[in-house]
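Asks: The sequence isn't on hand, but the structure is:
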């Protein structure tokens, strides 16, 4: 197959359904050989089945592409290492890593159990860190051997991770961590020819079907604004050599809209020559807040 990814190999985690499936199919359509990773778990992380990953790989090959299914648990070092090894053993290279695996266990904070916290942080944050670490080790070794790659990593964060979301403290914390991980990885790995960016998608999937169940574009547009496939063109481009020079950025993608997100940056400042007294610092802070932009509203917050 020819296209923007001709000759390249991409690994996609959580690629059995939803956004990951859409990304895997789009990468294959653009010419990539794809490693389709998925544990086949339920929306809350229960169970598991090799079926979803296998079905997507078969769908790609039926369309004339090349793909291999991978059922390893990328929240373990062994599973993440085997993801990279599968790409190298099957296709001889790895050029792009798209981290997308995740599930939800939503609870209000006072009802959120430790197991639900750990499970969600593990699949999202650890599930980004470990594949990234093993892929980065490969690309660093390649660069030191005189074979630098035009490697690309696309992480999946969320509007919840950027602004917060009521009832999703575990998910919000994990997705915010992914944003921070993206920035550090982009700075550390650029010397090896690796670019790392993140996408915050808004799309209807098993994780969000209750939120977006009634969201449709006007019929005359002939376009479902919440379809996962709307996000994939940005992911495919970021994962390609065409995105050269784009590094350490976070994008929001929803329907036909793409937004560059601008994170924490210095706002109004006040300074004195010496330590602030408690009796005076409050007035100074209130003055700063009057001069600052109001914070963005947390998703689901009252008011």
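Replies: That came through, no problem. Remember, it's a predicted structure, so these values are computed and weren't measured experimentally.
Asks: From here on, just use CA atoms for contacts and neighbour counts.
Replies: Noted.
Asks: Tell me where this protein has helices.
Replies: Along the chain, counting by DSSP state H, helices occupy 18-29, 51-62, 77-91, 114-121, 127-144, 159-163, 169-189, 209-212, 232-238, 278-291.
Asks: need the ones you listed in JSON lines with mean neighbour count and distance to residue 45, can you?
Replies: As requested, these are exported to JSON lines (neighbours: other C-alpha atoms under 10 Å; distance: least, C-alpha to C-alpha, whole Å):
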{"stretch": "helix 18-29", "mean neighbour count": "26", "distance to residue 45": "15"}
{"stretch": "helix 51-62", "mean neighbour count": "20", "distance to residue 45": "14"}
{"stretch": "helix 77-91", "mean neighbour count": "19", "distance to residue 45": "16"}
{"stretch": "helix 114-121", "mean neighbour count": "18", "distance to residue 45": "8"}
{"stretch": "helix 127-144", "mean neighbour count": "20", "distance to residue 45": "13"}
{"stretch": "helix 159-163", "mean neighbour count": "20", "distance to residue 45": "19"}
{"stretch": "helix 169-189", "mean neighbour count": "21", "distance to residue 45": "13"}
{"stretch": "helix 209-212", "mean neighbour count": "12", "distance to residue 45": "16"}
{"stretch": "helix 232-238", "mean neighbour count": "21", "distance to residue 45": "24"}
{"stretch": "helix 278-291", "mean neighbour count": "12", "distance to residue 45": "41"}
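Asks: Next up, a structure to set beside the first:
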């Protein structure tokens, strides 16, 4: 196989089904060698059989190379072993696509502590743990004079960028991932790593039942931008967040300084009402929360 990612080595987490599977297949079509990570859980986070072996078989059938990994990416040691598997199996690591996750949707007043912890753990810690170990490897390679042209693509969501009614934990986790992407991009650029994030829109296990998915894009419609961002051609793009919705690709922009007043001294509480109203009047209206 040959393509934009010929000879590059990639990990895709949560690659057994849905969007992760589609990303893995597209990276393979473009020539990447892959570690297919899938812990094997239901949409609500319950353990089930992992379909990662089926994805590896699909890749091998098209002439590509891939191996299975069943790590829990939110377990710090297992995440480290996942990164090491790519290095041991294929001789290095060039691409990390963080995609693993599940939902436990609740309105805020009904959300439980366990549900909150589970969602934050798999999404936010699951992104951190793999990225932390990969970053350590890439920094060590750079220090030894073997700097790799490395790429990270994280998975955020419109829920994390604009918020989503009934998804307080998921929105918080995905918002954290978007911010983590900005920090990682700023810190890792010196060792040859770009870090970007994608908010994919697609009909998957996570959206079916929660939304009307009849008009939604397919999982594979989101994968070309991931493959391109994973390529050497994308070296000038880092610290960016994109939303992909079928044939529509949107560059997102996060929190910014949009209006200010500087008194030059401490504000008095009673005088702040008109100041706040003036700032709001000058600023663009925020995009509405999904479901509001």
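Replies: All right, it came through fine. Bear in mind the structure is a predicted one, so any value in this text is a computation, not a measurement.
Asks: returning to what we had before: of all the helices of the first structure, which one is nearest residue 1 of the first structure?
Replies: Proximity to residue 1 of the first structure (C-alpha to C-alpha) singles out helix 18-29 among the helices of the first structure, at 7.4 Å.
Asks: Which neighbouring elements make contact with the closest one?
Replies: If you count contacts as 3 or more C-alpha pairs under 8 Å, 6 or more residues apart in numbering; DSSP states H and E, helix 18-29 of the first structure packs onto strand 9-12, strand 33-37, helix 51-62, helix 232-238.
Asks: any chance of the ones you listed in CSV, plus distance to residue 290 of the first structure?
Replies: Formatted as CSV, those follow (distance: least, C-alpha to C-alpha, whole Å):
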stretch, distance to residue 290 of the first structure
strand 9-12, 45
strand 33-37, 49
helix 51-62, 52
helix 232-238, 38
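Asks: Tell me which of the ones you listed approaches residue 273 of the first structure most closely.
Replies: Of all these, it is helix 232-238 that lies closest to residue 273 of the first structure, at 46.4 Å by C-alpha to C-alpha.
Asks: In the second structure, point out the residues matching the closest one.
Replies: Matched against the second structure by TM-score structural alignment, helix 232-238 of the first structure falls on residues 223-229.
Asks: To what extent does that stretch diverge from the first structure after superposition?
Replies: Compared with the first structure after fitting, stretch 223-229 of the second structure has a mean deviation of 0.3 Å; criterion: mean C-alpha distance after the TM-score superposition for the first structure.
Asks: Can you get me the start-to-end distance on stretch 286-301 of the first structure?
Replies: One end of stretch 286-301 of the first structure to the other measures 23 Å (C-alpha to C-alpha, to the nearest Å).
Asks: about what we covered before: adding distance to residue 199 of the first structure, write the helices of the first structure out as a markdown table.
Replies: Listed next are the helices of the first structure as a markdown table, based on distance: least, C-alpha to C-alpha, whole Å:
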| stretch | distance to residue 199 of the first structure |
| --- | --- |
| helix 18-29 | 11 |
| helix 51-62 | 22 |
| helix 77-91 | 21 |
| helix 114-121 | 18 |
| helix 127-144 | 13 |
| helix 159-163 | 10 |
| helix 169-189 | 9 |
| helix 209-212 | 19 |
| helix 232-238 | 8 |
| helix 278-291 | 30 |
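Asks: Nearest approach to residue 258 of the first structure belongs to which of the ones you listed?
Replies: Nearest to residue 258 of the first structure, of all these, is helix 232-238, at 8.2 Å by C-alpha to C-alpha.
Asks: Could you name the helices and strands sitting against the closest one?
Replies: If you count contacts as 3+ C-alpha pairs under 8 Å, 6+ apart, helix 232-238 of the first structure packs onto helix 18-29, strand 151-156.
Asks: what's the distance between it and the middle of its chain?
Replies: Its chain's average C-alpha position is 12 Å from that of helix 232-238 of the first structure, according to C-alpha atoms, centre = their mean, to the nearest Å.
Asks: Next: stretch 237-255 of the first structure.
Replies: Distance, centroid of stretch 237-255 of the first structure to centroid of chain: 12 Å (C-alpha atoms, centre = their mean).
Asks: Just the buried positions in that stretch, please.
Replies: By neighbour count with 16 or more other C-alpha atoms under 10 Å, stretch 237-255 of the first structure contains the buried residues 237-241, 244, 247-255.
Asks: So which of these sit within strands?
Replies: The strands, defined by DSSP state E, take in 250-254 from these.
Asks: these two touch, right, residue 75 of the second structure and residue 127?
Replies: No: applying C-alpha atoms under 8 Å as the test, residue 75 of the second structure and residue 127 come out as separate, 10.6 Å apart.
Asks: Now the common contact residues for those two.
Replies: Here residue 75 of the second structure and residue 127 share no contacting residue, scored by C-alpha atoms under 8 Å, 6 or more residues apart in numbering.
Asks: so where is stretch 77-86 of the first structure in the second structure?
Replies: Aligned using TM-score structural alignment, stretch 77-86 of the first structure spans residues 76-85 in the second structure.
Asks: Actually, stretch 164-176 of the first structure.
Replies: Using TM-score structural alignment, stretch 164-176 of the first structure corresponds to residues 163-175 of the second structure.
Asks: And stretch 139-148 of the first structure, by the same measure?
Replies: Going by TM-score structural alignment, stretch 139-148 of the first structure sits over residues 138-147 in the second structure.
Asks: what sits up against that stretch?
Replies: Residues external to stretch 138-147 of the second structure that are found in contact with it (C-alpha under 8 Å, 6+ apart): 148, 150, 191-193.
Asks: how long is it from one end to the other?
Replies: Length of stretch 138-147 of the second structure, first residue to last, C-alpha to C-alpha: 7 Å.
Asks: I would like the residues contacting stretch 232-240 of the first structure, please.
Replies: By C-alpha under 8 Å, 6+ apart, the surrounding residues in contact with stretch 232-240 of the first structure are 4-5, 19, 22-23, 26-27, 30, 96-98, 151-154, 197, 199, 243, 246, 253.
Asks: which ones are touching residue 241 of the second structure?
Replies: Shown in contact with residue 241 of the second structure (C-alpha under 8 Å, 6+ apart): 178, 196-199, 251-253.
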